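**Q** Predicted structure and sequence below. I'll ask about it afterward.
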Amino acid sequence: MTADAATNWSRNIRYQAERIVAPRSMDELRALVTEAESIKALGSRHSFNRIADTTGTLVTTADLDIPLEIDADRRRVRVNGGIRYGELAGVLESSGWALANLASLPHISIAGAISTGTHGSGDANRSLAAAVTGLEILTSTGDIVSFAEGDADLAGAVVGLGALGIVTTVELAIEPTFTVAQTVYDAIPFDEVVGSFDEMTSSAYSVSLFTTFRDRDVVDQVWRKARTDAASAALPAALSHREAPEPRHPLPGVAADACTTQGGHAGPWLDRLPHFKLEFTPSNGDELQSEFLVPRAHAVSALSAVRDLAETLAPVLQVCEVRTIAADDLWLSPAQGRDSVGLHFTWTADEAGVAGVLPALESALAPFDARPHWGKVFSPRDPAEFAALYPGWTRFGELRERLDPRRAFANDLTRSLGL
């Protein structure tokens, strides 16, 4: 195991695993799973906590011999769960197809993203996991369990936290390819943003707000991604005459070379919906991340509560991104059952400093029933708090009991959650 392979993306986690293995066949993977006392799947290593860690064997499925299959009649694509979104997007685009949405990074693996409830942005866009229409999981007994559309447990298996088994195959809904024009706006008064929040986030297919809170009265940037095949919404007055004169990076003072094309120039969905280009690896090792999803109805109050903590967060905050996510029905999705707003925090790589400010941030967001992103940094808490936040929590525990009765896929993080 090389030093790089033994750490996550940001290098704040050194895996405890005895080995990392990349099987090429299902038979090889099955042998690894059934023989291991403790085993976990490892995606693109973009989790900032120990959700993918184990003291036993880590397995990457990226090399499995699972073919990519497009079913044009059903508008579905079947893929190896270990493939990255950027790689799948290129294949789909070349065949005239698209995914409805992408996360800010195209570098993440499909199985890892859906298992943690990762999302993109857009008032009408659900989490990436909500695009899943079928799933195959290799359980600790060596059996493949399939979940298809209409299966009662599919909604429980998709955001599975890696606790059910190894996700080998994923089926996703696709649609005909489309183009997107991305435009960035600078220095919007905070009061105008919160005063027209609904108008602003609904003004394009995908909208992201970025702010450092260094100036409490200003939201630094608004990124609007508009589909060219849809009717254009009116530009909110708050953004009028504020278009950025040159490409922007979300972090102040950082060159925009790694960012996708801006300036309102239309291009393929896969080159505009993410914030960053696939050929770049942005901010590797330079940051930690946290995110909390609150009900859409509390968006303005929650954002204002964060602004009130500006001085507390300032020593470790690089930038805060605000995105909207439509509700889904997945049991452990942070957007389950409610249209949501994600408050995403990119921190400096100061673990102690971040740990020091998180309790104040989480306390400020607690009145809004904030749900933490499963793959990012959050404070330890009583498992009963998670059970209260997720109506499907008990059902998920029962599903996990059926699929992994010997707890091969348990680890310190899932145990701390009461699973």
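**A** Structure received.
**Q** only C-alpha atoms for contact and neighbour calcs from this point on.
**A** Fine.
**Q** Give the other helices and strands that the longest helix that the chain contains contacts.
**A** Across the chain, the helix with the greatest residue count (assigned by DSSP state H) is helix 351-365. For helix 351-365, the packing partners by 3 or more CA pairs under 8 Å, 6 or more residues apart in numbering; DSSP states H and E come out as helix 299-307.
**Q** Remind me what the helix it packs on packs against, helices and strands.
**A** The contact analysis (3+ CA pairs under 8 Å, 6+ apart) places helix 299-307 against strand 340-347, helix 351-365.
**Q** Could you find the closest non-adjacent residue to Tyr205?
**A** Excluding the flanking residues, the one nearest Tyr205 by CA to CA, 6 or more residues apart in numbering is Ala226, at 5.0 Å.
**Q** hang on, the earlier thing: just the helices and strands packed on helix 299-307: most buried one?
**A** strand 340-347 (a mean of 24; mean count of other CA atoms under 10 Å).
**Q** and Glu18, how many residues sit next to it?
**A** 12 (other CA atoms under 10 Å).
**Q** how near is it to Leu58?
**A** 8 Å (CA to CA, to the nearest Å).
**Q** cool, and Val79?
**A** 21 Å.
**Q** Between those two, which has more neighbouring residues?
**A** Using other CA under 10 Å, the more surrounded residue of Val79 and Leu58 is Leu58, with 26 against 21.
**Q** Against that first model, consider the following:
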Amino acid sequence: MSNERNWAGNLAYRAQRVEHPASVDELRELFAEPGSVRMLGTRHCFNDIADTAGVLIALDRMPATYEVDAGRDAVRVAGGLRYGDIAARLHADGLALANLASLPHISIAGAVATGTHGSGDEIRSLAGAVRALTLLGPDGGLVQLQRGDEGFDGAVVSLGALGAVLDVTLDVEPTYQVAQHVFESPGWDAILADLDAVTSVGTSVSIFSRWQQTAHADQIWVKQRVPATRADAGAQRQRREEVMSRLGAVAADGKRHPIIGVDPEACTDQGGVAAPWYERLPHFKLEFTPSAGEEIQSEYLVPRGDAVAAIEAIRSLADRIAPLLLVNEIRTVRADDLWMSSSYGTDAVGLHFTWKPDEAAVRALLPEIEAALPASARPHWGKVFTLDGAEVRARYPRWADFAALAAEHDPERRFVNDYLERLGL
């Protein structure tokens, strides 16, 4: 046994060993060995999606590909790189991604494969930025797919079922600045009365609550692209102040952490001070251990039209949730066409739970939460949930197409593990 654990420490991998190939040839040699294999990213998944009884393979020592397209609207990067590894380099080249997750610490291939999303009414998930990718299949053959190709929409959010993602090509745009503002004690009734106004008040908006009381949330974080003109900046500020006034929210008088009482040193800077996109879109800085450290995470994403009902369901369970909760975050994601994306075919609202590290108690509570949420809720692939495979499959209209694609790429089921079997793959 490898004795390796995931980032949060709540999962011990069953793998015989963990390998770190430094070339495609070394990776092919590992694939040529008999037995099951799975790809391992930065170990930020809280369930066994990356586990196997065979060999785990991390791509963090592969060549660090970074190639800007001649048209300067795309960049090809190694799948094993972290978003934090490419962000500053993109900015130095005058370029930017439209989106980042709350953690820059996560690997590009791993985040894309699990549908990790970031936030914003008009911003698609991280996977939505993928315009091409290169897979190494279990037979050692290379498969290159680009947007518009048959099977591409199923191969991006792949759950690790198709092979090793050697590189991805991401959409980029000219670099830009973002300012971050934090407001405290917004009223839930006012938030739910016009959720669209709240989530559209910035480029990316997060509502944080510990659900220790149900009248007010704890904080709202507003990340806003800095406009080109002073007049536009003034209009942004006026709208932000109007919305926060309706919510009864007040501007924070200093830097904050999403979890009340935790030292905010690890968080990206706030107070409306503008900086390059990669220094504000994440909640946490690359040089610090993110979030709370020892924790468990769950997340469910619902169609925009079901969002208020979903939040009300969580609100009704506040007394059950609060004792186990570190913080709940609510944010939005734009629709995409990727078969296994939690925002496939619908603008989505995510309800994210960072739990205290008591997995038995969390797993005992989750069925109650899952039963209370609308039947449209889709669990985040990399986080803890208890919905059975049949129920999960029913929430993805293209599941059968994805299963056929996985069988085509991996006919001997080398990449199928317990997690995928529970889903029915």
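**A** Structure's in. What do you need? Here the structure is a predicted model, which means the values were calculated and not measured.
**Q** First residue to last residue on stretch 100-107 of the first structure, what's the distance there?
**A** End-to-end for stretch 100-107 of the first structure, by CA to CA: 17 Å.
**Q** if you line the two up, which stretch of the second structure does that stretch fall on?
**A** Under TM-score structural alignment, the counterpart of stretch 100-107 of the first structure in the second structure spans residues 98-105.
**Q** ok, back up a step: CSV please, covering the helices and strands packed on helix 299-307 of the first structure and showing distance to Leu330 of the first structure.
**A** Converted to CSV, those look like this (distance: least, CA to CA, whole Å):
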stretch, distance to Leu330 of the first structure
strand 340-347, 14
helix 351-365, 22
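**Q** what's the closest of those to Gly195 of the first structure?
**A** strand 340-347 (15.8 Å; CA to CA).
**Q** returning to what we had before: which one of the helices and strands packed on helix 299-307 of the first structure lies nearest to Leu313 of the first structure?
**A** Ranking these by their distance to Leu313 of the first structure (criterion: CA to CA) puts helix 351-365 first, at 6.3 Å.
**Q** which residues of the second structure does the helix or strand just after the closest one align to?
**A** For helix 351-365 of the first structure, the following helix or strand on the C-terminal side (DSSP states H and E) is strand 371-372. The aligned range for strand 371-372 of the first structure in the second structure is 378-379, by TM-score structural alignment.
**Q** Show me where the stretch 101-250 of the first structure has its helices.
**A** 110-115, 154-157, 190-195, 197-201 (DSSP state H, counting those that start in this stretch).
**Q** In space, not sequence, find me the middle residue of the first structure.
**A** Centroid check for the first structure by CA atoms, centre = their mean gives Thr118 as the closest residue, at 2.2 Å.
**Q** Share the number of residues neighbouring the equivalent of Gly134 of the first structure over in the second structure, please.
**A** Matched by TM-score structural alignment, Gly134 of the first structure corresponds to Ala132 in the second structure. By the criterion of other CA under 10 Å, Ala132 of the second structure has 22 neighbours.
**Q** Repeat that for Gly305 of the second structure.
**A** The burial count assigned to Gly305 of the second structure is 12, neighbours taken as other CA under 10 Å.
**Q** Am I right that Trp188 of the second structure is in contact with Gln213?
**A** No. Using CA atoms under 8 Å, Trp188 of the second structure is not in contact with Gln213, being 10.2 Å away.
**Q** more neighbours, those two?
**A** Trp188 (19 against 13).
**Q** Residue in the first structure paired with that one?
**A** Taking TM-score structural alignment, the alignment pairs Trp188 of the second structure with Phe190 from the first structure.
**Q** Equivalent analysis for Gly115 of the second structure, please.
**A** Residue pairing (TM-score structural alignment): Gly115 of the second structure is matched to Gly117 of the first structure.
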